[in-house]
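> My questions are about this predicted structure, shown below with the sequence.
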Amino acid sequence: MSGHRKDDLLAEAVSLREGGQLREARAALLDLAAEHPEDAQVAYQTAWIHDALGLEAEAVPFYERSLAGGALPAHDRRGAYLGLGSTLRVLGAHERAVDTLRTGLTEFPGDGALETFLAMALYNTGHHHEAVQLLLRLLATTSGDPGVQRYRRAVEHYAQDLDDTL
């Protein structure tokens, strides 16, 4: 199959997913993944469709394949780290989720979505203090709420030391 044909079939499968035809998209993507096992974009889209169908365990190897080798464009790499981390968390692999999301944040520092899902995974691993710190910093820096912004400096201060009551 030529690269052009593969790209057309991938675009068609993505269009099916976006149109709500999830089972048809999955079938097309599984065929593409079998024919192009090393293609990061195909693997990413195949992982995504499995997540969309609630087939998280089946999504994991495709997410891992999509991140191997660094061929996935940055925007999709960010999505793959988020998808893999979130999926691992849902599956109860909390430590792996933390590791995956931290790796994603190393590559994409300050990404609010990765930080949010990392906070959830940290909570699941019993790292409640770090999870709340992360969420408070994120809230202070991203919230448009006037009340949060009025107390932003205090929130940022307490995010550094939650036990400080002075």
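Okay, I see it.
> going forward, measure contacts between C-alpha atoms and count neighbours the same way
Will do.
> which other residues reach stretch 125-143?
With contact meaning Cα atoms under 8 Å, 6 or more residues apart in numbering, stretch 125-143 is reached by 94-95, 112, 115-116, 118-120, 122-123, 148-149, 152-153, 155-156, 159-160, 162.
> Filter these down to just the buried residues.
94-95, 112, 115-116, 118-120, 122-123, 148-149, 152, 155-156, 159 (16 or more other Cα atoms under 10 Å).
> And those, which two are furthest apart?
Greatest spacing in those, by Cα to Cα: E95 and Q149 (33.2 Å).
> separation between E18 and A25?
9 Å (Cα to Cα, to the nearest Å).
> Look at those two and report which has more neighbours.
Ranked by neighbour count (other Cα atoms under 10 Å), E18 and A25 place A25 first, with 24 against 12.
> For that one, which residues are in contact?
For A25, counting by Cα under 8 Å, 6+ apart, the contacting residues are A13, V14, L16, R17, I49.
> hold the first one in mind and look at this next one:
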Amino acid sequence: MTDANWEQTIRRFYEQEFDDSDTHGSIARMRELVSGRPEGDAEALFELAGVHDALGLEGKAIPLYRRAIETGLKGTSALRATIQLASTLRNVGDFAEAVSILELMPHAGTDEGARQAFLALALHDEGRYGDSLRVALGALIPTLDGYKRALTDYAAQLPSTFASP
């Protein structure tokens, strides 16, 4: 199956077949789809992680995300898997690892805004409120027509805080 066909198959799964009220059925269908990929395929692991995550099964998604990344996931999928792993870690209360992953990852291209949004959430959950707001403003400022200089200055003046959430 070509990469384009695989992407189409996954898109169709989420648009037509995924049912968050049928955990078993959705996982079984994704397992059926990934069975057509080579054993240990990074893209298949990523999609299997994603379906577990979407169904609220974060504990099962985390090791699958890690394996997908370690197996050599490439391109946009690698960036998204890293963002999704960090978001899922945040959801299970591992704020520090989520922050670390998101701060250390490279620019996420078209998903850079998502990386910054999840980083802002994780920083907030970690009790770093000034840092959280600075990241959120940093994501917003480039989209504005005016006030960029003033908001950039105000964001830079926010204190780096660490308080218990």
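Ah, there it is. What you see is a predicted model; the values in this text were computed from it and never measured.
> hmm, back to that, among the contacts of A25 of the first structure, name the ones in helices.
Of the positions in these, A13, V14, L16, R17, I49 sit in helices, assigned by DSSP state H.
> Now do the same for the third one: its match in the second structure.
Residue mapping for L16 of the first structure onto the second structure gives F13, with TM-score structural alignment as the criterion.
> Report the secondary structure element holding the closest residue to that match other than its chain neighbours.
The shortest distance from F13 of the second structure to any non-neighbouring residue, by Cα to Cα, 6 or more residues apart in numbering, is to M30 (8.0 Å). Using DSSP states H and E, M30 of the second structure maps to helix 23-34.
> how close does T142 of the first structure sit to T116 of the first structure?
T142 of the first structure is 12 Å from T116 of the first structure, by Cα to Cα.
> So which residue is smack in the middle of the first structure?
Centroid-nearest residue in the first structure, with Cα atoms, centre = their mean: L82, separated by 0.8 Å.
> Surely it and F117 touch.
Yes. Using Cα atoms under 8 Å, L82 of the first structure is in contact with F117, at 7.4 Å.
> shared neighbours of the two, which are they?
With Cα under 8 Å, 6+ apart as the test, L82 of the first structure and F117 both reach L101.
> Enumerate every residue touching R78 of the first structure.
R78 of the first structure sits in contact with G104, F108, where contact means Cα under 8 Å, 6+ apart.
> distance of it from K6 of the first structure?
23 Å.
> T116 of the first structure now?
With Cα to Cα as the criterion, T116 of the first structure and K6 of the first structure are 35 Å apart.
> separation between the residue nearest to the centre of the first structure and G110 of the first structure?
13 Å.
> what's the answer for Q45 of the first structure, then?
Q45 of the first structure is 25 Å from G110 of the first structure, by Cα to Cα.
> The first structure: which residue goes with A49 of the second structure?
Match for A49 of the second structure (TM-score structural alignment): A47.
> Wait, that match touches R65, no?
No. Look at A47 of the first structure against R65 with Cα under 8 Å: they stay out of range, at 9.2 Å.
> the longest helix in the second structure is where?
helix 75-91.
> Now the next helix or strand after it on the first structure. Mean distance?
Beyond helix 75-91 of the second structure on the C-terminal side, the first helix or strand identified by DSSP H and E is helix 95-104. Superposing on the first structure and averaging over aligned pairs (mean Cα distance after the TM-score superposition for the first structure), helix 95-104 of the second structure comes out at 1.4 Å.
> which helices and strands does helix 95-104 of the second structure pack with?
If contacts are counted by 3 or more Cα pairs under 8 Å, 6 or more residues apart in numbering; DSSP states H and E, helix 95-104 of the second structure sits against helix 75-91, helix 112-125.
> got a markdown table for those helices, with distance to I62 of the second structure too?
Output for those, formatted as a markdown table (distance: least, Cα to Cα, whole Å):
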| stretch | distance to I62 of the second structure |
| --- | --- |
| helix 75-91 | 6 |
| helix 112-125 | 16 |
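> which one of those lies closest to I101 of the second structure?
Once those are compared by Cα to Cα, helix 75-91 is nearest, at 6.3 Å.
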